[in-house]
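**Q** The following comprises the amino acid sequence and a computationally predicted model.
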Amino acid sequence: MNAVTFYTRRQGEETSFEYNFYDNGFSPSNLAVRKVLMAMLESVHHRLTHLEVEYNDGMLADKVGARRAGELLRFLGASKTNMKETYSGNVVVSRVFRAPLTPERYDYFHTLQDVSQLSHYRLQEQEKDRIVFYFTRYLQLIAPQQEAERFAERLDAYGLPYRWVPIDRGE
């Protein structure tokens, strides 16, 4: 297996690790990608307090079925009181909600068989993004140095070969 590539970028005292789906060529349900998400989760689990999910009703229903989609959204904390809708004209194109990250919700993400089951999600430390999945484009970890080292340790523990490609922002 080729090494999984992560684009890294220093952001102050933190490091961003971005797994780009186009460059790595793995399906979101591939075991290697699932191990990447699990390693990300395990490296910052003690910091995670909230989740934010953006989804499209039709796309989610197509992926998991209408009944399962409703059950999943309720399980993850969606409600009329925390829902925001994005419109294009008179049509709702997506919905977003934010909820506390309970142990059961953490387990949902840790055991995902397809990391793209939800189109766009963020696992956060209060308001700060720690893990971001964005429309099967990328999966990103933003971690302080200690957790960045733990991320590499978790990848090693999963037997996942990887390489870092530093990105210079020209600063």
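**A** Arrived safely. Residues are numbered from 1 along each chain as shown.

**Q** Please count neighbours and contacts with C-alpha atoms only from this point.
**A** Fine.

**Q** in the chain, which spans are helices?
**A** Here the chain has its helices, by DSSP state H, at 21-24, 31-44, 57-64, 66-76, 103-110, 145-157.

**Q** Minimum distance to residue 129: which of the ones you listed has it?
**A** The closest approach between residue 129 and any of those, judged by Cα to Cα, belongs to helix 31-44 at 10.9 Å.

**Q** What residues of that closest one count as buried?
**A** 32, 33, 34, 35, 36, 37, 38, 39, 40, 41, 43, 44 (16 or more other Cα atoms under 10 Å).

**Q** And stretch 53-61, by the same measure?
**A** Quick answer for stretch 53-61 (16+ other Cα under 10 Å): 53, 54, 55, 56, 59, 60.

**Q** Let me know which of the helices of the chain is the nearest to residue 85.
**A** Short answer: helix 57-64, nearest of the helices of the chain by Cα to Cα, at 11.0 Å.

**Q** Which elements pack onto that closest one?
**A** Packing contacts for helix 57-64, counted by 3 or more Cα pairs under 8 Å, 6 or more residues apart in numbering; DSSP states H and E, involve helix 66-76.

**Q** next, the one to line up against it:
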Amino acid sequence: MPGSEPRSFEEYVAARYAVLVRSAFLLTGHHHDAEDLVQAALVKAVAVWSRIEDAPEPYVRRIMVNDNISRWRRHRGRERVGVPPGETWTDGRDGVEDRLDLAEALSRLTAKQRTVLVLRYYEDLTERQTAELMGVALGTVKSQTRDALAALRRVAPALAPGAAALRR
């Protein structure tokens, strides 16, 4: 977090809640599940606040990732992913079509693949940070990223770089 660090749990939540919900939405694919995920993570964080108050973000994100992994292990089925309210996932080339293509493509990924892509490309974490957050080996992050990107290219070729010129 840029600027002054929050001193209390309440300040942290006020400053970071919206960002945490956006990240959780990308992990879960559902707005209500995202809010539940953030709430559960914050409940766990407040219990140990005195220990993590100097750097709460990694701890809270780790809880979110772990809880989401537990959730999708319980619900092995694939889930539909939508676009977060007020968000766009493209550079605006063809707006609606690209967002629909991307939402459809993401819905075809496994939860683990979607998690890897969110952490690597939305949260801009390194492969090592992603592996630590997910509790998996670095090679798993690499292979899941490769497989997820290949799946996206397969199910949504219109989103590939340079594809906009071919559509015109």
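**A** Yep, it's here. Worth saying up front: this structure is predicted, and the values here are computed from it rather than measured.

**Q** where does the TM-score land?
**A** Here the TM-score for the pair of chains, by TM-score structural alignment, normalised by the length of structure 2, is 0.28; 82 aligned residues with a Cα RMSD of 5.5 Å.

**Q** just to revisit the earlier point, quick check: the farthest pair among the buried residues of stretch 53-61 of structure 1?
**A** Taking Cα to Cα as the measure, the buried residues of stretch 53-61 of structure 1 span a maximum distance of 13.6 Å, between 53 and 59.

**Q** Figure out the helix or strand that residue 24 of structure 2 lives in.
**A** helix 9-28 (DSSP states H and E).

**Q** Please apply the same query to residue 145 of structure 2.
**A** Secondary structure (DSSP H and E) places residue 145 of structure 2 in helix 138-155.

**Q** In that helix, which residues are buried?
**A** For helix 138-155 of structure 2, the neighbour count (16+ other Cα under 10 Å) marks 138, 140, 141, 142, 144, 145, 148, 149, 151, 152, 155 as buried.

**Q** and which of those is nearest residue 13 of structure 2?
**A** If you rank the buried residues of helix 138-155 of structure 2 by distance to residue 13 of structure 2 using Cα to Cα, residue 141 comes first, at 29.3 Å.

**Q** now the closest one: how far from residue 49 of structure 2?
**A** Distance from residue 141 of structure 2 to residue 49 of structure 2, counting by Cα to Cα, to the nearest Å: 30 Å.

**Q** One more: residue 19 of structure 2?
**A** 19 Å.

**Q** higher neighbour count, the two?
**A** Taking neighbours as other Cα atoms under 10 Å, residue 19 of structure 2 and residue 49 compare with residue 49 leading, 16 against 11.

**Q** close enough to count as contact, the more buried one and residue 12?
**A** No - Residue 49 of structure 2 is beyond contact range of residue 12, at 10.4 Å (criterion: Cα atoms under 8 Å).

**Q** Tally up the residues packed near residue 100 of structure 2, please.
**A** For residue 100 of structure 2, using other Cα under 10 Å, the count is 15.

**Q** Give the next helix or strand downstream of the strand or helix carrying it.
**A** Taking DSSP H and E as the criterion, residue 100 of structure 2 maps to helix 96-107. Scanning forward in sequence from helix 96-107 of structure 2 by DSSP H and E, the next helix or strand is helix 111-117.

**Q** Show residues contacting that next one.
**A** Contact with helix 111-117 of structure 2 is made by 26-28, 65, 69, 72, 78-79, 106, 130, 141, 144-145, 147-148, as judged by Cα atoms under 8 Å, 6 or more residues apart in numbering.

**Q** So residue 9 of structure 2 sits against residue 46, correct?
**A** Yes - contact criterion Cα under 8 Å: residue 9 of structure 2 and residue 46 qualify, at 6.8 Å.

**Q** For the lengthiest strand in structure 1, name the packing helices and strands.
**A** Taking DSSP state E as the criterion, structure 1 has its longest strand at strand 91-100. For strand 91-100 of structure 1, the packing partners by 3+ Cα pairs under 8 Å, 6+ apart come out as strand 50-55, strand 83-88.
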